[in-house]
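Asker: Sequence plus the predicted model coming up.
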Amino acid sequence: MISDPLVLSVILIAIMFAFLISSLWIGVSLILTGIIGMLLFDHNLPPVISVYTKIGDLLASSLYDALNSWSLAALPMFILMGEILYKSSISTRLLNGLKPWLNYIPGGLLHVNVVACSLFAAVSGSSAATTATVGKITLEELKNRGYSKSLAMGSLAGSGTLGYLIPPSLIMIIYGVLSDVSIGKLFIAGIIPGLLLASLYSFYIMYKAKVDVTVTPMEEEVFTLKDKLNSFKDLAPIFSLITLVLGSIYGGFATPTEAAALGVLGSLILGLYFKSIDKEVIQNAILNTVKTSVMIGFIIAGAIFLSQVIGFLGIARAMSEFIIGLGLSPLMLILLIGIMYIILGMILEAISIVVMTLPIVLPIVILAGFDPLWFGVFLVFMVEMAQITPPVGFSLFVIQSISGEKIEAILKATFPFFILMVITVVLITLFPEIVFYLPNKMID
């Protein structure tokens, strides 16, 4: 039996990674790691209480706490909304409507990736859906029009991750449930950082277009005023859906869960309006929603059980005391945590990173003086990076499947946008008011 929480934490991390490498389900890996930790630790429990009884009590309470959450009800609703938009032609209409307005900006239609991903992220909440939907429409078309395929892939990879940052965000919902932070405040806090990152992407595209004329076609497509006015037929309904979902939250008329339900209703109405939805589309959307929601729910349940085990064994407290004993400044601490997340992003996908690390990391950053609301936005940036870091960068796989390019070429194209993401993280760390401005205004 082991009595030192720090030694036990190292053993548990090794066990957890061994389970993950073995391709065991993430939820099962988390629960088994917690059970093994309980069995290995020297509890010194009274004779009438067995460790098996304590494991059973913790497991039962964590499963109930994980799934009996009204906030978590928003998750399947936002997933369903994204699935409906993805499987209908609504996303195609969004891009067609944007073309006339972006053609005269340096970089031209390359900005479609940034703008379209930002808008689609605001109605889907999923980086996977955002990258796949926009990429299937833009990559081939941009190539055929004479635009740089490398810059198109890089901007898609970077902009596709905005699905996690621009609300509504699935990762923010999961973080809010696990950390007991207001999901509505998280949504509001992510707006300015998300727009800042999107703006940096666009500025970089404009810079590249100025210094390298080969990234854009020599002959630009001309759009008339009539074309611009006609584009409102495609854009207005989609902007209405965004206003419905986000406006109901920020205006205080609906909770995130209620707004998610409105989003599903709105996406169905749009599908009927555009005549792009049928029984098969709805069935596939519901089936994929159930699969994704059950998977995420199981992972959250396992994460909360592991979190309770870590608290019961004193691991979080011991690690906090150890790190405090190192005498690190808050900025040095957050730098080390950021590096840790970038490394984890090379081997794990986004949801796994959040649910496995949060029980250990969150108490430490709060003890160091960081606000959990700010850390939620910081963590979203970290898991965004995980989407475009090899070898388990999900967005890289999506773009590879769409473009047919080698992963090396995609990585080279994506690297500048990864650096821009790092710059944005530095900015919100040095100037946390970027995160707090809108939530404070809403409270005032």
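Answerer: Right, received. Where do you want to start?

Asker: Please count neighbours and contacts with C-alpha atoms only from this point.
Answerer: OK.

Asker: For the stretch 51-200 of the chain, just list every one of the helices.
Answerer: Secondary structure of the stretch 51-200 of the chain, counting by DSSP state H, counting those that start in this stretch: helices at 51-67, 74-87, 90-102, 111-124, 127-144, 149-160, 170-179, 183-189, 191-211.

Asker: export the ones you listed to JSON lines and tack on distance to Leu411 and mean neighbour count?
Answerer: Converted to JSON lines, the helices of the stretch 51-200 of the chain look like this (distance: least, Cα to Cα, whole Å; neighbours: other Cα atoms under 10 Å):
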{"stretch": "helix 51-67", "distance to Leu411": "37", "mean neighbour count": "16"}
{"stretch": "helix 74-87", "distance to Leu411": "25", "mean neighbour count": "25"}
{"stretch": "helix 90-102", "distance to Leu411": "25", "mean neighbour count": "20"}
{"stretch": "helix 111-124", "distance to Leu411": "17", "mean neighbour count": "28"}
{"stretch": "helix 127-144", "distance to Leu411": "15", "mean neighbour count": "21"}
{"stretch": "helix 149-160", "distance to Leu411": "8", "mean neighbour count": "27"}
{"stretch": "helix 170-179", "distance to Leu411": "24", "mean neighbour count": "24"}
{"stretch": "helix 183-189", "distance to Leu411": "30", "mean neighbour count": "24"}
{"stretch": "helix 191-211", "distance to Leu411": "16", "mean neighbour count": "18"}
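
Asker: Specify the stretch among the ones you listed that is closest to Ile337.
Answerer: Proximity to Ile337 (Cα to Cα) singles out helix 170-179 among the helices of the stretch 51-200 of the chain, at 16.5 Å.

Asker: Below is structure B, check it against A:
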Amino acid sequence: MNELAVAGLLILVLFLMLGSGVWIGLTLSGVAWIGMELFSSRPAGDAMSVTIWGAASSWTLTALPLFVWMGEILFRTRLSQDMFKGLAPWMQALPGRLLHTNVAGCAIFAAVSGSSAATCATIGKMTLPELGRRGYPERMVVGTLAGAGTLGLLIPPSIIMIVYGVSADVSIAKLFIAGILPGIMLGLLFSGYIAVWALRHPDQVPPADARMSFLNKLKASGSLIPVALLILAVLGSIYSGVATATEAAAVGVVGALVISATQGSLNWQTFKDSLLGATRLYCMMALILAGAAFLTLAMGYIGLPRHLAEWIGSLGLTQFQLIAMLAVFYIVLGCFLDGISMVVLTMGVIMPTVTAAGIDPLWFGIYIVLVVEMAQITPPVGFNLFVLQSMTGRELTYIARATLPMFALMVVAVLIIYFVPGIVTWLPQHMKL
């Protein structure tokens, strides 16, 4: 049985199991077991136990549950209200006014969260009712929030970067640094779109609030100090070389607890809820990562990655054509799987091809994050769309249509980093780690 037929059979089994409602982690392990049992001479049970233990006991992966817990703690504080109060006075003079609080708020919270859905939900808790009350068009509010929420994946610390770093054996600290400039660039693209829209539709932008003096603006911005200190503690400890990504995650958890206690939102119930929420989310991720590690091993024994790399190599694609083909592949895959599953499921097969094409794995990591961001706002399995659907009560199709301009801007961002790769690689090359 040739490799193409084997791949087709395993993909069919994969989608049948996913379609029948089997957990993603168990599906990946099941497909790997079938592949090894039928098409490899190595005992599947022995390989499964060794691989899953190795994946679960990775020290690098320790940063993941800690960053998840940090986001869960902050989700239960009044951080979003404080951020809105601190940002709003500075946005009044910009075209689009308070719509920019969606972008700026998501960018700031992304720097302490690492999760796209948590960023979208936390900022949405405040901006959706507040901007709706002030008369901003719901379509613009929802669209910009869904798009800006994806910054939680790109601006470090990012959960998806940790997953990619572990899966592709790339430095997580370098990935974090590489994500800074593309994250700022994407935020500026979103804000630029808001400004252009506002200039074209001035009648739909509510009037500005009463003017505030510069001193009063600074006073209102005092509510941003706690989150600024937390960002400085987490990212500063990594970039200065004082702490690894895992140690910085522990610093972040302590800082989040201090902020929560200072704001008066830390009690036994919120502490327990944040810990249980983080545990549930991480257990889901860990099961997916373990299953994906076993599937990667099984694919290696069957020889699929090598044959796929040879097949793609025989097509004579340029780097740009390969990147474009992979973008379409991941966007389609994002219609069925969440971001973490997409990354861990495909890295073992895709990385040999990417390496053979001479693509920098560090650059490719940021590219993957951008493409996964697109999947976050692609129905039917776009996590940010689900979050906003639950918060607004609107249909998924309405939210997806409102988010289309943000999707187009992400395509522009991918093109920019392809033609100007220094946006990704310049900072990691000039910082000592």
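Answerer: Okay, I see it. What you see is a predicted model, and the numbers here were worked out from it, not measured in a lab.

Asker: rewinding a little: what's the closest of the helices of the stretch 51-200 of structure 1 to Gln400 of structure 1?
Answerer: Shortest distance between Gln400 of structure 1 and those, using Cα to Cα, is found for helix 149-160: 9.2 Å.

Asker: What is that closest one packed up against?
Answerer: Counting by 3 or more Cα pairs under 8 Å, 6 or more residues apart in numbering; DSSP states H and E, the packing neighbours recorded for helix 149-160 of structure 1 are helix 111-124, helix 127-144, helix 191-211, helix 394-403, helix 407-430.

Asker: Nearest to Val398 of structure 1, out of the helices of the stretch 51-200 of structure 1?
Answerer: With Cα to Cα as the measure, helix 127-144 is the member of the helices of the stretch 51-200 of structure 1 nearest Val398 of structure 1 (6.2 Å).

Asker: which part of structure 2 lines up with that closest one?
Answerer: Following TM-score structural alignment, the aligned partner range for helix 127-144 of structure 1 in structure 2 is 116-133.

Asker: before we move on, what about stretch 73-88 of structure 1?
Answerer: Residues 62-77 of structure 2 are where stretch 73-88 of structure 1 aligns, with TM-score structural alignment as the criterion.

Asker: hmm, back to that, what is the mean deviation of the match of helix 127-144 of structure 1 from its aligned residues in structure 1?
Answerer: Averaged over the aligned pairs, stretch 116-133 of structure 2 sits 0.7 Å from structure 1 after superposition, using mean Cα distance after the TM-score superposition for structure 1.

Asker: quick one: contacts of the match of stretch 73-88 of structure 1?
Answerer: 112-115, 118, 122, 157, 159, 162, 245-247, 249-250, 252-253, 256-257, 260, 263, 265-266, 270-271, 274-275, 277-279, 281-282 (Cα atoms under 8 Å, 6 or more residues apart in numbering).

Asker: switch the cut-off to 7 Å
Answerer: Outside stretch 62-77 of structure 2, the residues within contact range by Cα atoms under 7 Å, 6 or more residues apart in numbering are 112-114, 118, 122, 159, 162, 245-246, 249-250, 252-253, 256-257, 260, 265, 270, 274-275, 277-278, 282.

Asker: From one end of stretch 357-366 of structure 2 to the other, what's the distance?
Answerer: The distance separating the two terminal residues of stretch 357-366 of structure 2, taken as Cα to Cα, to the nearest Å, comes to 17 Å.

Asker: Just tell me the aligned range of that stretch in structure 1.
Answerer: Residues 368-377 of structure 1 are matched to stretch 357-366 of structure 2 when aligned by TM-score structural alignment.

Asker: Would you mind measuring from the equivalent of Phe322 of structure 1 over in structure 2 to Ser57 of structure 2?
Answerer: Residue pairing (TM-score structural alignment): Phe322 of structure 1 is matched to Trp311 of structure 2. Between Trp311 of structure 2 and Ser57 of structure 2 the distance is 34 Å, computed by Cα to Cα.

Asker: Can you tell me the SS state at Leu427 of structure 2?
Answerer: Recorded secondary structure, Leu427 of structure 2: helix (DSSP: H, G, I helix; E, B strand; the rest coil).

Asker: check contacts around the equivalent of it over in structure 1.
Answerer: When the structures are aligned by TM-score structural alignment, the residue of structure 1 matched to Leu427 of structure 2 is Leu438. Taking Cα under 7 Å, 6+ apart as the definition of contact, the neighbours of Leu438 of structure 1 are 188-189.

Asker: one more time with 8 Å, if that's ok
Answerer: For Leu438 of structure 1, the residues meeting the contact criterion (Cα under 8 Å, 6+ apart) are 188-189, 192.

Asker: Format the residues you listed as JSON lines; extra columns: distance to Ile366 of structure 1.
Answerer: Listed next are the contacts of Leu438 of structure 1 as JSON lines, based on distance: Cα to Cα, whole Å:
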{"residue": "Ile188", "distance to Ile366 of structure 1": "21"}
{"residue": "Ala189", "distance to Ile366 of structure 1": "18"}
{"residue": "Ile192", "distance to Ile366 of structure 1": "23"}
